[in-house]
Each structure stands twice: as structure tokens, then as C-alpha cells.
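Engineer: Here is a sequence with its predicted model. Questions after.
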Amino acid sequence: MDRKNQTIVSEFLLLGLSNQPEQQQILFWLFLCVYLVTVIGNLLIMLAIGLDARLHSPMYFFLANLSFVDICFSSVTIPKTLVNHIIRSKSISYVECMLQMYFFITFINMDGFLLMVMAYDRYMAICRPLHYTTVMHPGLCILLVAISWVITNLHALLHTLLMAQLSFCGDNTIPHFFCDPYPVRKLSCSDTYISDLMVFTVGGAVFITPFTCIAVSYIFIFYNVMKLPSTQGIQKALSTCGSHLTVVSIFYGAIMGIYLRPSSSYSKVDTVATVIFTVITPMLNPFIYSLRNHDMKVALQSLFLKKVILQMT
């Protein structure tokens, strides 16, 4: 029997994070505030980098791309949740669900790849300072970001097409606030062996590669930093990595162990962990980079000062 005859599900129901009306109202305002802070905060980071010539360097070029991806990442899931709450609906169409999964996979992996190229940038700046300007030229920076976009989009396309081949002919309720691939796959009434295999092979490789490269980069960074003659030199070198390490720790700390195990073990605890890196982490990134980075704080202050002057004139 082909998929067309089997599939009778034309939409899914997103159960969200709570069934209690009071809690749903609290979550709505919480998600709305977090989303607004995420968009405004990351837009300010992008504006500061674009308008301040002192920040026209590879590190801040990658940071601007990370801010853009964080805005997109949050926009994949939160607005649909907010709209459903306003119209008092839990439904999401089959096509919308597939699109949401595609962009979710794209942006979550793009976050990882950007964190990887930022780690490489820090490695070159600290371990190969004499070659930094020559190696990290604008052409290479653009190429690294472009390759990351190609890989993540192809990876997302593969998993979305595999998901689209599955049949959904029974339960259509998703115990989540968006179409997370794992709980959606559990609803399928067809064989998910190929899809699961791709998750553990291709998906695992796309996830592990950036994490491994980040870890190796910091091993070399710490090895070289420890050889610096002065404590002040060590502190200066580590301060340039502090923000990046914090973001990496939060991002990978939340998703480690969730997406590298069988979907049958997906639980409510995993849902909460997913909220951390889909909702909270994109909001925290602007604060982490602005509060821990002197140049970024100066650029943001300059941006606000220009706005005040324009309003006064």
C-alpha cells in the first residue's frame, strides 16, 4: 500500500508545554517577552557591528551571522506558538509542520557550525597571530559561512524528505510546542528504520563535527595560552574566548544527550531541555557577548548615543 493511501493526517495538534489555562497564559507572555528581547537584542548586535568600523573583523562578522541565525531560529517556533494561543488553536498543517522541521534543523545546525568557525577564528588569533590577517581574510570568512549554509540546508532537506515519506495514519498529537522531528517521528505508522539510521549517521556527523572541532581548537588555545610568560597575557587571551565558551557550553550542554539517542526515549524532560536551546539560548547570546566584550559594549553605547542625538536634533 502506498503512502498516499495510508496517510489520513492533514494536520497535527501541538499540545504545548501545559494543559492548564493559567500556566498557558503565563507561558504566552513569557514566550512573547523572550521573543521580543531575542529579536531586539540580536538586531542591536548586528547594527552595532555593521555601523562601527572597529568591529569590522572576522570575529564580529561571524558574531553578526550568529545573531541573524538566532533571530531566525527563534522565529521558526515561537511565533506559531503565540498565534495558536491567541486564536485558541493547537493545530499546525502537515505542510507547515514539515517546513518548521526543515528550518529548525537548518538553524540549529547553523548555530553549531558558526560556533565552530568562531572557535577556529579564536585559534588563529591566539595560536597563529602572525598569520591571522593573511589567513582570515574576508574571502575565507564568507566562504566558511557559505559552506556552513550549504551543509546545514542539505542536511535539513535530507531529513525533511525522509520525514515526508513516512505515513501518519493515527494519532496526530505532538507533546510539544513545535514540530520537533523526534516526537513527530514517533507518530508515524510506517517503518522509521531508514530515517532513524540517517539521524544516527548523517545527523550524528553533522552534530559531532562542529563540537569536535571546537574542542580541538580550545585544546590548542589553552596549550598555547599556558605558555605565555605573564599572567596579564593569559587573562587577555582567555578574555577573548570567554563569551564564545559560555555560548558553546549553554548550547551544547542543553542538547547533548537529547538528539543522539533513540526517539522512543523522548520524554517531558527533553521537552524542557529543548526549550532552553530553542527559546532561552538565542535570547542570552546578545547579553553574553555585550556584557563580556569591551568593544561590543563601546559600540552599543555609541549606537544608543547616536540615537539620542538624532532625537534631540
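Structural biologist: Happy to help now that I have it.

Engineer: rest of the way, CA atoms for contacts and neighbours
Structural biologist: OK.

Engineer: Next up, the contacts around residue 107.
Structural biologist: 69-70, 72-73, 152 (Cα atoms under 8 Å, 6 or more residues apart in numbering).

Engineer: tell me which element it falls in.
Structural biologist: Take DSSP states H and E as the rule and residue 107 turns out to sit in helix 94-127.

Engineer: Sort out which residues of that helix are buried, please.
Structural biologist: By neighbour count on 16 or more other Cα atoms under 10 Å, the buried set for helix 94-127 is 94, 97-127.

Engineer: Help me confirm that residue 296 comes into contact with residue 286.
Structural biologist: No. Under the criterion of Cα atoms under 8 Å, residue 296 makes no contact with residue 286, lying 9.9 Å away.

Engineer: Overlap in contacts, these two.
Structural biologist: residue 45.

Engineer: Neighbour count for the two, which is higher?
Structural biologist: residue 286 (27 against 21; other Cα atoms under 10 Å).

Engineer: Just say helix, strand or coil for that one.
Structural biologist: What DSSP: H, G, I helix; E, B strand; the rest coil gives for residue 286 is helix.

Engineer: got another, please set it beside the one above:
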Amino acid sequence: MNETIISAHGLTRRYGDFTAVDNIDLDIHTGEIFGLLGTNGAGKTSTLEMLEGLAPASAGTISVFGKHPIKDRKVIRPHQAVMLQEGGFPADLTARETLNMWAGTLSTPLPVDETLARVDLQHRANVRVSALSGGERRRLDLGCAIIGQPKVLFLDEPTTGLDPESRRAAWTMLREINAGGATIVITTHYLEEAEALCDRLAIMHGGRIVTSGTLAEVIAGHHSTIEFAANAPAPAFADMTNDGNRTRVRTHNLQDDLTNLLVWARKNDVVISELDVRDASLESVFLSIADTPASPVNSPSTVNPASAHAPTSTDV
């Protein structure tokens, strides 16, 4: 899983004076599920579009299968699939007709009925797209993405609109696809989804990658929290706040500090209530990043002209 299948260096995307993606480096390994997370407007979708070959970079380099995602699109396209945030299927086609139409554009598609079963739409195969629910249309999007048996699968918010049971069924299917050898790149707002699926992940904020690595690496060094109310002033901790009703302790030594708190309460006959103990988690890391003001990005006037270019006819 150490071989790099997707590589980006100095990747930048600008829209006029606005820099959506600011000089990021990214390496995705063969056979992994890689998660790209971030706050709203962080640059996730713009990054994904460049990796997919759907939009040119303003600066930097991208390699997919060792090829340029736009210039070498004819070579790359048969081996990758993209699931956008919205599919835009013809409303008058049925689910089966939609998959049949899409399969007709592919070199080695899976059987349509098998694909319908994998996304749990076999009982809705003859229903028109216009009559499918939002979650069913999302599963049809996913069916179109997997029917070509891609080696690289890009998924942009794949389980949005799905109920919890359908979401978990989608996770199982994605694990099976990944176990079959496909590399999966996913953006998601569901942190539980990232925790359940991703071998590695990166969190973007303000167009930049703030942290990346395995889940354990991303969480490492982040504080845990202890919150409680007490009928007496709490002992001092290194990082402690009190709003008059509840005390909040941020700690890198959760077990020791929690033990000290409980021992103090027992020795002093203090009643502790509303105790809430939370270890460091992807959610706490994400919220900490989201609460931090994004660093200002370079405007076009401050970027070295030799390192930036406008899209040309060779990029499309």
C-alpha cells in the first residue's frame, strides 16, 4: 500500500482573485481509502476536481497512474470513476435504463442487475428517476460509479441523503470494492464515515492541508476534555476554564487528571455531577481546526509568475 497512485505537488486553484486551493502536496497510495475532509469552502471539491481531471490547476503538478489527468485523459478514463455531489440523470429513464445507458459507455461493465443489487435498487429497477427518493437517486449515482469496475474511485459526499441503515450498507460495499483492489478517494462531512472507512485522511481549512496521516496520527497530540459540575471549587489543572456552573479541563493526560479529580472529590466529600469525559477524537480535532481562523492565502499579485499559469488549450 506504499506505492503512490495519485500525486500532487504545489497544487493551486484560483477563481479570479480567490484562491480555493493554496499550494498543497498530496500523495495517495495504491489500494487505500483516502479521506479528504474540511470545513465548508475549505477547497475539498476544487481539489477533487483537479485530481479527477475535471478542472485544470492554476499551478502545481498532478499525476494519476503516472499520467496527467487532463492531457492523458483517454488513457486514464477507462480506469477511474467519479461520483459527483449530484448526478443529473434524465428524469424519464428508469433506474435500470440509466445503468444500461451508462454501461454502454464503459469497456468492462458489471452486469446491470448485479449493480442494482449491490446498491439495493433491484426492487426499484423499473421506477423512473423522477420517482426515486433522494437517497435512492444517490444510490443510483453510486451504482454508475462502480459499474465500470474502476481502479480509482472518486466519491464526493457519497452518502449524503442516505438513512443510517443505507449509509452503513454503502460502507460495507465500499470496503468490498476496496478489498477487490480499488483505490478510493472520498470527501465527506460525516466524521463517523471517515473514521469507519479511511486508511489515511487529510483535513483542509482555508485552501490548505492542516493535518494528514492515519486516524491515530491525526489525533495524536490533541487534547482530551473533562467537563463537570461540583458543589465546591475544583482543584487547579494546567488548562482549565469555569463558566460559574461547569468546569472544563483540557488535558493530554486524561487518565491521570481524571483520577486526580475523582480522588480529590472523594477525599473532600465533594459531589461531582454532569461528568462528561471525552478522549481526543477526529471530531475534536476537526472542530479545533474549524474554530481556528484560516491563514490568509497568496493573491495572484504575490505569487511568483513563473510558478503560476492560466489554463491553456492543452489543459482541457
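Structural biologist: Structure received. Worth saying up front: this structure is predicted, and the values here are computed from it rather than measured.

Engineer: care to give me the TM-score?
Structural biologist: The pair, once superposed, lands on a TM-score of 0.23 when counted by TM-score structural alignment, normalised by the length of the first structure; 142 aligned residues with a Cα RMSD of 7.3 Å.

Engineer: circling back: tell me the most packed of the contacts of residue 107 of the first structure, by neighbour count.
Structural biologist: Going by other Cα under 10 Å, residue 70 tops the contacts of residue 107 of the first structure with 28 neighbours.

Engineer: quick one, the helix or strand that contains it and helix 94-127 angle?
Structural biologist: Assigned by DSSP H and E, residue 70 of the first structure belongs to helix 58-86. Relative orientation of helix 58-86 of the first structure versus helix 94-127 (axes from the mean of the first three to the mean of the last three Cα atoms, to 10 degrees): 160 degrees.

Engineer: how about helix 58-86 of the first structure: buried residues?
Structural biologist: Buried-residue list, helix 58-86 of the first structure, by 16+ other Cα under 10 Å: 58-78, 80-82, 84-85.

Engineer: The first structure: helices as residue ranges?
Structural biologist: Along the first structure, the stretches classed as helices by DSSP state H are 3-6, 21-51, 58-86, 94-127, 129-135, 138-164, 181-186, 193-198, 204-225, 231-255, 268-275, 281-291, 294-312.

Engineer: In JSON lines, list those along with distance to residue 13 of the first structure.
Structural biologist: Below are those laid out as JSON lines (distance: least, Cα to Cα, whole Å):
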{"stretch": "helix 3-6", "distance to residue 13 of the first structure": "19"}
{"stretch": "helix 21-51", "distance to residue 13 of the first structure": "15"}
{"stretch": "helix 58-86", "distance to residue 13 of the first structure": "10"}
{"stretch": "helix 94-127", "distance to residue 13 of the first structure": "10"}
{"stretch": "helix 129-135", "distance to residue 13 of the first structure": "50"}
{"stretch": "helix 138-164", "distance to residue 13 of the first structure": "17"}
{"stretch": "helix 181-186", "distance to residue 13 of the first structure": "11"}
{"stretch": "helix 193-198", "distance to residue 13 of the first structure": "22"}
{"stretch": "helix 204-225", "distance to residue 13 of the first structure": "28"}
{"stretch": "helix 231-255", "distance to residue 13 of the first structure": "24"}
{"stretch": "helix 268-275", "distance to residue 13 of the first structure": "16"}
{"stretch": "helix 281-291", "distance to residue 13 of the first structure": "25"}
{"stretch": "helix 294-312", "distance to residue 13 of the first structure": "42"}
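
Engineer: Kindly state which of those is positioned closest to residue 12 of the first structure.
Structural biologist: Among those, the nearest to residue 12 of the first structure by Cα to Cα is helix 94-127 (6.6 Å).
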